Structures are given as C-alpha cells and as structure tokens.
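> pasting the structure only:
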C-alpha cells in the first residue's frame, strides 16, 4: 500500500530522539531503532537465556485454552504450536481493551505486530510468532468505555457504554450485560451509513458482544475477527490462569523490590541528565506493583519494610505478601515499569511494538532489566497512518490546503478563505462607522454633561448599549456570510473532522468501524503486507 510520508506532531521528545537515533536518547536503550542490525544478536541472547523465562510448554498450553475461547482459528493454533518449539521467538505489543477496539491506532499496533513478526522470521529463518497482549488489568474505566464515529455530516459522535462503574477494579473484571451492549450497537447502527459491508459487519459485532460478558473479552473477539487469519495470538494480562504461571515472576519482583526501585531511580536520573522530561512517575517509595483488594486495584508502596497502599487499606510484610501471592496470584498485577519485565520473563521477545509514549517510559527500564537478569528487547515504533478519503483530498485541493495546513493552520486558513469570498469587509466597515459615530457622539455627550451632571451617566450608559448593538450586528453579519458559504464550510469541517478531529490525529480518535463499513477488511491485510520498515514514519494513505 503506497503512502506519502508526512510529519505528525508528537508529545514525546525522548521518543522522537530515539526514533531519529540521536545519541542522548540512544544511550537509554539496548538496541538501535534500525532493528535488523541487532536482530541476530537478540535472538542469540534469547537462546542463551531460555531458563530465565517460564516454561514455554506451560505457556503454550495456557494460550491454547485462552485462544480457544476468544480467538479460535486454525492459524492461531498453528502459531501456538510453533511457539512451543524451542527455537521460536515472539514479536509482541499490547494495548488496554477499548470499546469496539478503541481508536484506529490499536488496529495499526496489531498490524505492526503481525508485519514485524513476518519480517523477523524472514530475516532469521526461524519461527517468529505474533502475539498481542491485552492490558485487561488496567482500571481506568472512563478511558476505555467509549469511542468515536462520524455522523452523516462528518461530525464526531461519542459512542459510550452506558452504566456507571465507580470502582477501580481491572477492566476485565467489570461485568457488562447484554442490554448495555445492545445500547452501544444501536448507536453504531444509527451512525454507520448503509453500505454493502454494513449487514455483515453489524452481524459480526452483534454476535461478538452477545457472547462477551466484559470489555476485555469483547475486545479480544474484535481483534480476533480482524487478525486471527494472520495467526495473531492473544493474551489477557489479567487472566487468572496466566497469573498462576506468572507467580514465580511476581515472587522475584517482590524479593528484588529494593534493587529494582534503585534501578528505576537510576533510570530516572539518566533520563533527566540526558535533558528529557520524566515520562512516568518513579516514586522513591513505590513498589511498582498493584494489589487487588475487594474489587479495587491498589498501587503498593514499600516503606519501613511494609507493603501498603496510600490510604492504608492493606499492609503486608514481605513474608505475608509472598504468602498472599502463593494463595491468590490473581490479586497481583504490574504497573508500567514492571510490565516490561513481566513480558520478557514470560515470552521470548525478539522485538516489541510500542507507541511513542511507551517508548519514552521504556527509557527508564534498562538498568531494571539488567538487575532482573534480563536484557531490554528491540523496540519498534508502531505503524502510523492517516487515511485520506477521496472526497477530502478533492476538497483540500479545491481550497489549496496541505496536510500540514490542516494539522497546524486550519482556522487561520479558513478565515483567510472566508475573507477572500466577500468584497464587503465586515470589520473594516463597522470600524469606520463606529469611529464616525464616536466623532459625532462624543462632543454631544460632553455638551449635555454640562447641562446636568446626571446626563453624563445616562450618556455613558447609552453609548455602551449602542456599542453593544453595533458589535451584535457585526457578529450577525459575519454569521450571515458564513451561512452564505455553508456548503463550503462543511467541506472545511469535513476535512478537519476526518484528519484531525478535535485537533488530534485521526488515528487517536476515529474508530476502525467507519472504515471497515466503507471498505471492508482487505485494507488491513494490505497494511500488513506492505509494511516491512519500522522507522516511526507517519504515512498518509488512500484506501
């Protein structure tokens, strides 16, 4: 799939410098972004460190059971069989579960995992399995319970899973009933235009959600519907069966907690010394682990030999915490700093696909990997796209707009265009009238003030009201001109809402359902087949 490279603004200078291989950032990571140079070395290290990870046969058995439930496809089971082989490696990436898969970038991240695994397998001539893990352990319900679709005018509408969840339990543990799903699907049905793909798409997502009791399961089945034929294996990080496998890793995280805290502090110092803002909090008393207590996910602190949360709801000695882990491993989960260590203690990771924010906070972890007896894997920035539909491309040419104009100067360009459409210069004409009025009215007010002091106050009030009315008339004149050009302004708004809705990149707002409804699923396969370079470039593509 051909595309035009366009710069896309980023919120992380550290990630941008890593992608550009600048020395200040490069020293915080194990491998260079040009991953082919380190791929063989990484594979050799993984071969030598097989005993540092959980038994891959146990892992494969767990994955067979989980994927049979939510991702049951022959290609997926073939991938799991290959993963059980001693020389098999993994390319992985993950995301918290989102409603109807969430923003488009989630689709691009999963496509990146598949494409990078194929490329690595070709280069290494050994099995490399694509695996996507779902961060069902995350507890920010308000962040994942909605998504966005355009209406028939192109305006973005929020599709939300109704029902208030006030707790802080893991998303995978929040029950969603059938009526809640049906309310979401009714919103989708209303927003999606009729196309040849719509009946099959609605049937598919309806069946998925009717068979799902929580957001993580529905998310997994949605990803499966799009990627199972590529052999993409799925894993829910909050699955109790997985937690039982991870129990020895959590034990090591607890026993080495002091050492790891020191390593993260050192990582934070190196990031700051290199001149970067802190990408994630590194608390001096942070244990970098969560404990689930009565449906609430609590971040643990370590102080004076005790593991406790900030509110004092729980408190454990190390011995008691280890006992709790042995009895209830499902009550434990990682934070953003220990999740990379868990991932590499479970999977033989050749490379990991990350967003720019993730690349930044991984810059804190290199020393922690070493202290844990691991090595930071190769980090690859996920694929990044803006889908340019023909109608918006046509309108951009019509109004002389570039992609960067839309990204940075849209309002300014629109105002300039509007001003060029009218010979009547609203602001200039009203300014002239107001100036002439004051020239006539000002002296009159001075004269009547001499007749009686009270007239000065009445005159000032009168002048203020006249100015307000003139401003109102000016606003109404601007509005009339806008109404006169309403069709063209809808073109401008359509461009904005398609490419940078609410001022954000398309891939961070739009849901994939709009494009699946319009173009089917083939474009996802094309993305995977056409992608072999992971250099952090942003592509504008046409479907």
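Ah, there it is. Given the structure is predicted, the values throughout are model-derived calculations rather than measurements.

> contacts and neighbour counts: CA atoms only from here.
Will do.

> For residue 141, which non-adjacent residue is spatially closest?
residue 171 (6.4 Å; Cα to Cα, 6 or more residues apart in numbering).

> Relative to residue 233, how far out is the one you found?
20 Å (Cα to Cα, to the nearest Å).

> For whichever strand or helix holds residue 183, which residues meet the burial criterion?
In this assignment (DSSP states H and E), residue 183 forms part of helix 178-191. Neighbour counts over helix 178-191 (16 or more other Cα atoms under 10 Å) mark 181, 184, 185, 187, 188, 191 as buried.

> From residue 195, how far off is the fourth one?
So that's residue 187. Residue 187 sits 17 Å away from residue 195, going by Cα to Cα.

> now do the first one
Distance from residue 181 to residue 195, counting by Cα to Cα: 22 Å.

> hang on, the earlier thing: who's in contact with the residue nearest to residue 141?
97, 136, 137, 138, 139, 140, 141, 214, 215, 216 (Cα atoms under 8 Å, 6 or more residues apart in numbering).

> Let's verify residue 235: helix, strand, or coil?
strand (DSSP: H, G, I helix; E, B strand; the rest coil).

> That one and residue 68 touch, don't they?
No - taking Cα atoms under 8 Å as the definition, residue 235 is not a contact partner of residue 68, at 11.3 Å.

> So those two - more neighbours on which side?
Shown here are residue 235 and residue 68; by other Cα atoms under 10 Å, residue 235 has more neighbours (21 against 14).

> how close does the nearest residue to that one once chain neighbours are set aside sit to residue 489?
Nearest residue to residue 235 in three dimensions, chain neighbours excluded: residue 133, at 4.5 Å (Cα to Cα, 6+ apart). Taking Cα to Cα as the measure, residue 133 falls 43 Å from residue 489.

> here comes the other one, which I'd like you to weigh against the first:
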C-alpha cells in the first residue's frame, strides 16, 4: 500500500483543543508537561521518577502470560521491564468485542512505532509498547457489539461487574455470526480461527482479548497489561486511601476543568467527590460519602473511615479507579514515558495534570494516536475520474456535488455578477427616489430585497436542474462517500478490522506499521 499525508485540520474531524495542542498553542501549556516531539520525549525520559516496583510488575506479567506461550519478542520485553533503563509507551482501551472499531488497532500501531523510534534515538535504553486493557470498566453496552459490513453483531449478556471478569460462556452466537461474515478465504479462515480460539477457549473477556491482540501483534513485542490485580493495586493503595478520604482529585480536576472552559475548550470528563468504585465479582459500584460513612452505591455495603482504611490495606484490589484516576494508576505501576490516545483522551488527560502534580506522579507525554482512512481501489478511481483529489472526500457530500456541478455545467449557475448589476441599478433608483420623496427609499430597499430573494431562488433552481442532468455522477459521489464514511462517520470509528484483514491479511497491519508516523502530526490516507 501507498500512503499520503494531510493535515488534521483538512479532515474537519478534530476538536479545537486537539488542533491547538498539535500547533503548540501557548494557552494550553499549563495543562501538560512535555511537547509531543522527540525533544519532549527525551526530556521526559531524563526526568522520569518511577514510583512503582519493577520486580512486582514483571512477576505479575509473567503470571498473566503463563498460559499464553508468548513469542521471544514479548518474553524478552517483559524481562527488560526489570531494568532501570527500560521505559514503556502505553495505549489503553476497552475490551471491545473482536477488537471493536479500527482506531483500537491504530492506537496499538502508534505505540509500537513510537517505541521503535525511541529506541533508534536512544539505543542505550529500552522502550516497550504496552496495551493497557481496561478490564475494570463496567459499561458492557459500549463494548458488546461490532460493526461489519454495516451490520451490527452483538453479544447479549447481563452484567454489572468489571468486563474483564465477564464469562465468555454466552459469546458463541456472536462468534458464529462474526465467522459467517469472514467467509472461506485464506485470510478469513485465519482470523476466524483466532477469534474462535480467543473467545471459546478462554474463560473470561480479559483472557480472550489478550489472546486475540497478542496473536495480532506479538511479532512487534507488544506487552498486554491487566491491572485488575492485587499486587499492582498494592503499589497504588496509598493514593487510593488519601484520595477517597481527602477527596483531592475532585478539587484538583474541577479547578483545571474550569480553567480550560474559561479558555473556550470543552471538557471531556467530570470528576466526582470520590473517584473510585468498589469492585467484586459481578459488582462495580461507586463509593459515596454520606452521613459520616462510606457507602457502596445501590448496595448495603458501608464503611466507617477506620473500616475503609482497613479494607484498602487488606484488599486494595477491591478499589477500582474511575476514568480520572485510572491514568494515575497506570503511571504509578508502569515506567511510562508517553500515553497514546484519541482526541477525547488527549483532552481529558489535560484536565488531570494538576492532580498528578499534587500526588508528585510524573505526567507522561500526551501523543495523539495516528488516524487513517483506507481508500479502496474502486473509490480512489471514482474520485480521480470525477476530478477530485483524495483529500476532497472529507468535504460534506452536498458540497462535493455542488463543486462537481459547477465544474461540469455548460450553463452559468452562479448569478453573482447579475445580482451585483441589479443591486447597482436599485442603488441608483433609490438615489433618484430619495430626491423626489425621502420615504420612497424604504420601498426601494424592499423591492431590492425581494429581487435578491427571487434571484437566490432562481440560482437554487438552476442548480437542481443541472443536478438532474448529472444524476449518475452525483450518485457516484454519494456512493463513494458512503463507502468511505460508513453511517456518516469516520471509517476508523465504526469499521472493524474484519474487512481489512479479509481483503489484505497481514499486509494491512504491516502497512500501518510501515506508514504511521507517531511524531509526524498528519492524518494518513492509505491506498492499496
């Protein structure tokens, strides 16, 4: 495949905050520590003060991988994490069914490529790409479906606990439906087998996801972390206790959110007074403080302050950070340098820096994940034949149609010159009328407005009539737009890896590895 790069601005799909961050806007500098470039990364490496325990981290990872039989690249990277000159590059995501939307894949590729670039720049150090599984998340409705060929495949299951612990006993119907789409080609059969082994031969969603993602990316040494672990939570328990009792994060995050909003930016997350859940099998509920006690929402479970301290000391694994505290947990247990996230993630991490500063935890380099649009051969040929550049596909469909009609019309469709001429005549009439009777100028303005309105309507009718003459070309424009923007949204936000893998196999992943530029600052167009 070939790659072409365009600016994120040209896509019209990224928020003002993200674009300002990429463009080094002065107003945002208080909300992050280092620039997302090689200089900023080098500074982060030199200043990294790791508060976790490398021995514990390696032990936990070895335990989590013991039934997986990982390849030498993964095994070596886990071992390297024991060394003080080893750092991680991390991305995180929910346990979406069959990997979910394509941007999940793009996140991991960005992390892998950044680790490679850092190793080249700092050969005396080691950089490990990490996928942090959001195993403690409990919003199953967000992850229990996948879109293939504009059809939804869903996993029907009732749960209120952490999705990573969810049994895979009821997923067989979804697996069968997914395999039905994949077909009988060599590529289709390979990914079908992977999915079957992942989801039908593992007891829970965390292990199933690890198996699938490992098989897709183990050759690149990707290490997959499940932080729903007592040993890892023990490293974080002092923060858990302080934050629940003193409610520091609520105050720090609220202040940063207010400052961002004053600058005109939309904030992504809202902190709570207590930013932890109480976690057991089939239960993940918010902790709230009422009438001098710590209550587990929607249950009869409650703690006095002393009982809470004891529970945290003895069972730190039962305290699950929410969206605003999870990043800090990550940075405490991993020797991390950079976090790879989508636009919304980059935005909400900026709400968190003041809280990191309060707890004296190093804030990583925030890096926008690579985004891509794969333009199939048929769509590319359609665009070229219609006279468009590839990047034009990001324009709204009606704008594309109007551009095409203007370029290919034999008649004059824009009445701008005529409108100016008529307005000039009305201005002269108004001047003459004013000399006769001052009140007549109002009537002249009214007549002018009516005429302009009639001309505008006539211009629309001319466009509609010309469009009817070019129906075939305009339908082609609609079809290309629908193919590349399924359901009217970015391809990477709705489409699953399945069609890409069926059509291109391993070449699709290797193409992403070859062409994504983590520090390039551009959107990637991929062409077979």
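Nice, thanks for sending it over. Just so it is clear, the structure is predicted and the values come from calculations on it, not from any experiment.

> so can I have JSON lines of the buried residues of helix 178-191 of the first structure showing distance to residue 78 of the first structure?
Converted to JSON lines, the buried residues of helix 178-191 of the first structure look like this (distance: Cα to Cα, whole Å):
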{"residue": "181", "distance to residue 78 of the first structure": "32"}
{"residue": "184", "distance to residue 78 of the first structure": "34"}
{"residue": "185", "distance to residue 78 of the first structure": "33"}
{"residue": "187", "distance to residue 78 of the first structure": "37"}
{"residue": "188", "distance to residue 78 of the first structure": "34"}
{"residue": "191", "distance to residue 78 of the first structure": "38"}
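
> Can you tell me which of these is nearest residue 343 of the first structure?
Lowest distance from residue 343 of the first structure to the buried residues of helix 178-191 of the first structure (Cα to Cα) belongs to residue 181, with 31.5 Å.

> which residues does the aligned residue in the second structure for that closest one contact?
Applying TM-score structural alignment, one finds that residue 181 of the first structure aligns to residue 171 in the second structure. By Cα under 8 Å, 6+ apart, the contact set of residue 171 of the second structure is 155, 156, 199, 200.

> please redo it, this time with the cut-off set to 6 Å
residue 155 (Cα atoms under 6 Å, 6 or more residues apart in numbering).

> returning to that earlier point: give the buried residues for the helix or strand following the helix holding residue 183 of the first structure.
Per DSSP H and E, the first helix or strand lying C-terminal to helix 178-191 of the first structure is helix 198-210. By neighbour count with 16+ other Cα under 10 Å, helix 198-210 of the first structure contains the buried residues 198, 202, 205, 208, 209.

> and the fourth one, what pairs with it in the second structure?
Looking back up the chat, that one is residue 208 of the first structure. Under TM-score structural alignment, residue 208 of the first structure pairs with residue 198 in the second structure.

> so which helix or strand takes in the closest residue in space to its match that isn't next to it in sequence?
If you skip the residues right next to it in sequence, residue 198 of the second structure has residue 208 as its closest partner in space, 4.5 Å away by Cα to Cα, 6+ apart. Secondary structure from DSSP H and E places residue 208 of the second structure in helix 205-217.

> picking up where we left off before, could you tell me which of the contacts of residue 171 of the first structure remain contacts in the second structure?
Compared against the second structure with both residues aligned by TM-score structural alignment, their matches' Cα atoms under 8 Å, the contacts of residue 171 of the first structure retain 97, 136, 137, 138, 139, 140, 141, 215, 216.

> which residues of the stretch 301-450 of the first structure fall in helices?
For the stretch 301-450 of the first structure, helices defined by DSSP state H, counting those that start in this stretch occupy the ranges 318-327, 339-346, 356-362, 366-371, 390-398, 403-408, 410-421, 426-451.

> still on that earlier bit, are any of the kept ones among the contacts of residue 171 of the first structure buried, and which?
Buried among these (16+ other Cα under 10 Å): 97, 136, 137, 138, 139, 141, 215, 216.
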